Every structure is written in C-alpha cells, then in structure tokens.
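1. next input, structure requested:
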Amino acid sequence: MISSLRGTVLQASDGVAVIDVGGVGYAVQVTPDHARSLRTGEEAIVYTSMIVRQESIALFGFPAREHLGVFDALIGVSGVGPKSALGVLAALSPDEIALAVASDDDSAFRKVSGIGPKTAKLIVVSLTGKLFAPARPVQNVAQIPRSDVSDSVVIALVGLGWAEKTATDVVRELVDEYAEPERDTVQALLRLALSRLGPTARQQA
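-> A predicted model of the protein is given here:
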C-alpha cells in the first residue's frame, strides 16, 4: 500500500501529477488546485490513497493528511467512488465539508458534479459524527472556565446554531463532570457536547 510519495515533480496538469521517486514516475490523480500548486522540477510530498480494482490500480493524492482522511471517509459512503470523492474535495475544503455535515446541509454536496440529491443526503448521514466542523468566530461568547478547548467548543456550537447560553452551560457541565483526559481536546469535548445536546436540540441564538 502506497500511503505517500516524496520526490521530484515531473508533471502537474489536467488533474494528474507525476512524481519521480527513485527513478520511478508515479502518476497520481489530484484536484486542479493541488496540481496548480505543484512546480515541475521541485520536490513535493503527496499523501496518497491507492485504490485497487480488478481492472486498474490508481493513486489519488492530496497536499495534507487532513484531505486524505476526508477522502477516505467519503469513499466509505455507499455510492461515492474515488473520482466523486476527489470531485468533492476539488469543490470544497475539508473544513467546508465538515461544516456541511455538522450543519446537515446536503446542498453543498449537490453542487458537485456527479453527486445527486440522494447521494448528497447519504454523505451527510454517513459522515455525521465522523468529521468535526471548525470553530467559527462569534461575538461576546460568555465567560466559561478559561481554556482554549472550552472556548473553541462553545464557538463551534454557536456556529452550528445552538444558543450561546446553551452552549456555554453544557460545556461548563461537561468540564465539571468529566476528567481532563476525557475532554482535553476540542474533538473529544465537542463529541461529548453534541451527544449531550442531541441532534434535535438546536436553538437559534
């Protein structure tokens, strides 16, 4: 399994990059933006997913592990193949994908060529709880026990539609209730908060 390539860029155009690694040129399918960021003759590292099928073996490459993780999550959704998943990442950033999933917004995926309404909805349903939306800045977040983790989770919950007081109260409760190892990252504390609030408990601030 080829999980990454580091070598000289021989070619980067039309959604394909060719990376020379030890004298072997590997053709990697990439997004148009990624192809434009690569420079012929310069060294690059590409994080890859190798898709093996009866009729072919293909490499799909990404500029960061974050993109690769989202790609792997997308191809795990029924009806989403690697080319469709690459198309999603060509149209949306990992943060935008995570926010769309967290916001139950399948319209973002319907705009991607090859993704129909049913598949778009299935992406949201299948990836809920697997991707976490970035914190979005808001004004006047109420004071809670000071920590970057707690603040980020409150901001994320407000950005997802919960009332500021509701978000602040639930984060304070969870900080008091759980030991630090169980809620010492944004992902862990946000997961606890979403579980506590439930999918239907959103309130507009």
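2. switch to C-alpha atoms for all contacts and neighbour counts from now on
-> Noted.
3. quick one, longest helix in this protein?
-> helix 164-177 (DSSP state H).
4. list the helices and strands that one packs on?
-> helix 148-159, helix 186-197 (3 or more C-alpha pairs under 8 Å, 6 or more residues apart in numbering; DSSP states H and E).
5. the structure of the following sequence is requested for comparison with the preceding one:
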Amino acid sequence: MIASVSGEISQILDGQVVVSLSGLGLLINVTENTCLNCHLGMPQTFHTYLVVREDQLALYGFATAEERDLFVHLIGVAGIGPKTGLAALSTLTPEAVRRAITADQPEIFARVPGIGKKTAQKIILDLQGKIQPLEPLEAAFRLDDVDTEVLEALTALGYSVVEAQAALQSISREENPDVEERLRKALQFFS
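-> Just a heads-up that it's a prediction; the model follows:
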C-alpha cells in the first residue's frame, strides 16, 4: 500500500491533482477541500489509499491521516464505493462524519450526493462502535425536529450541510422558536 505521497503539484484537475516526484507524475483523486488548498508548483504531502480494481489502480489522497482513515471505513460499508466515500468527505468535515455516526443522525449522510436514506442508515449501523468521537458528544449537537427542518431548508436553498450546521450552531439553544424563526436567524448568519 502507498501510505503517503510527497511531491510538487504539477497539475490541478476537477477533483484530482498530479503530483510530480522523481520524474513520475501520480494522478491522485482528492476531496474538494483538498483540491482548493493545492497550488501549482507547491510541495504537498497526501495521506493516500490505493484502490485496486481489476481494470484500474486508483490513488485517493487526503490532507490528514484522519480523513484517510474515515474514507477507508466508509468504503468498507457495502454499497459505498470510493467515489461516494470521497463525496462524503467533500461534503462533510471529518468531525461531522464522526458526529453523524456516533449521534445516530442518518439525515446528515443523506445530504451527500449518491447517498440515500437507507444507505445513510446502513453507514451508521455498520460504523457505530468503529468510529469514536474526537470529543465527548454534547446534547447541543443533537438535531431536534425543528433543526432538521431548518437544515433541510438551508440545503434546499443551496447551502452545504457544513454551512447549514454552522448556522444552526450559531443560534442560541435557550431560545425555542418555531421553524420560521430559526430559519430567519440561520439566514442572518450568512449575511
């Protein structure tokens, strides 16, 4: 297995980068966030995972070993391939993935392109106990029905799940307004 690759970025493509090292150019599939942080000509280290198929070898690279480990866990779930695993880590932060699994929140995974409600539940069922939170879970991170509706509304308006969660966390939990009021306050977060 190729655990990591260090070299100079020679080309940036859509969801992929080419890393040059010792006259060899390696094509590495990366998350959107990793791709945005890559700059031509700059040295970069990727924590990698090699996927071997009968017709191809594909290298997947991540900014941190934690992201790579989560990717390996995700693609270990039946029905989740490397592209869907990469999409999950492009849409959600590693902490959001951990929180969704440990807090049993399939609605978070269901917002990832290529993952439906049943697959989201399967991910959580398969990975509970294998994935530990980075910090103790607090009740503040558990989405109630009102927050779930606000999260759905924000993602329908084009915000990413991560952006929507940040907006929800900015709203005081002591207040218990209705969906419309929480949505209004979440939208104010973006202005």
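6. can I get the helices and strands packed on helix 164-177 of the first structure in a markdown table including distance to V77 of the first structure?
-> Output for these, formatted as a markdown table (distance: least, C-alpha to C-alpha, whole Å):
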| stretch | distance to V77 of the first structure |
| --- | --- |
| helix 148-159 | 25 |
| helix 186-197 | 21 |
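7. what residue is smack in the middle of the first structure?
-> P94 (3.5 Å; C-alpha atoms, centre = their mean).
8. and the residue of the first structure positioned farthest from its centre, how far from G41 of the first structure?
-> No residue in the first structure sits farther from the centre than G23, which is 33.2 Å out by C-alpha atoms, centre = their mean. G23 of the first structure sits at a distance of 13 Å from G41 of the first structure (criterion: C-alpha to C-alpha, to the nearest Å).
9. do R6 of the first structure as well
-> In terms of C-alpha to C-alpha, R6 of the first structure sits 13 Å off from G41 of the first structure.
10. confirm M50 of the first structure sits in a strand?
-> Yes - M50 of the first structure forms part of a strand when assessed by DSSP: H, G, I helix; E, B strand; the rest coil.
11. that one contacts I2, correct?
-> Yes - if you go by C-alpha atoms under 8 Å, M50 of the first structure and I2 touch, sitting 6.1 Å apart.
12. the two: which is more packed in?
-> More crowded of M50 of the first structure and I2, by other C-alpha atoms under 10 Å: M50, with 16 against 10.
13. just say helix, strand or coil for the closest residue to that one other than its chain neighbours.
-> Distances taken as C-alpha to C-alpha, 6 or more residues apart in numbering put L59 closest to M50 of the first structure, at 4.6 Å, once the chain neighbours are dropped. Assigned with three-state DSSP, L59 of the first structure falls in the strand class.
14. next up, the contacts around L59 of the first structure.
-> Residues in contact with L59 of the first structure, defined by C-alpha atoms under 8 Å, 6 or more residues apart in numbering, are A27, V28, Q29, T48, S49, M50, I51.
15. quick one: the residue nearest to the centre of the first structure and G79 of the first structure, what's the gap?
-> For P94 of the first structure relative to G79 of the first structure (C-alpha to C-alpha), the value is 20 Å.
16. now T128 of the first structure
-> Relative to G79 of the first structure, and taking C-alpha to C-alpha, T128 of the first structure is found at 17 Å.
17. which other helices and strands contact the host helix or strand of E180 of the second structure?
-> Counting by DSSP states H and E, the element that carries E180 of the second structure is helix 179-190. Counting contacts by 3+ C-alpha pairs under 8 Å, 6+ apart, helix 179-190 of the second structure packs against helix 145-156, helix 161-169.
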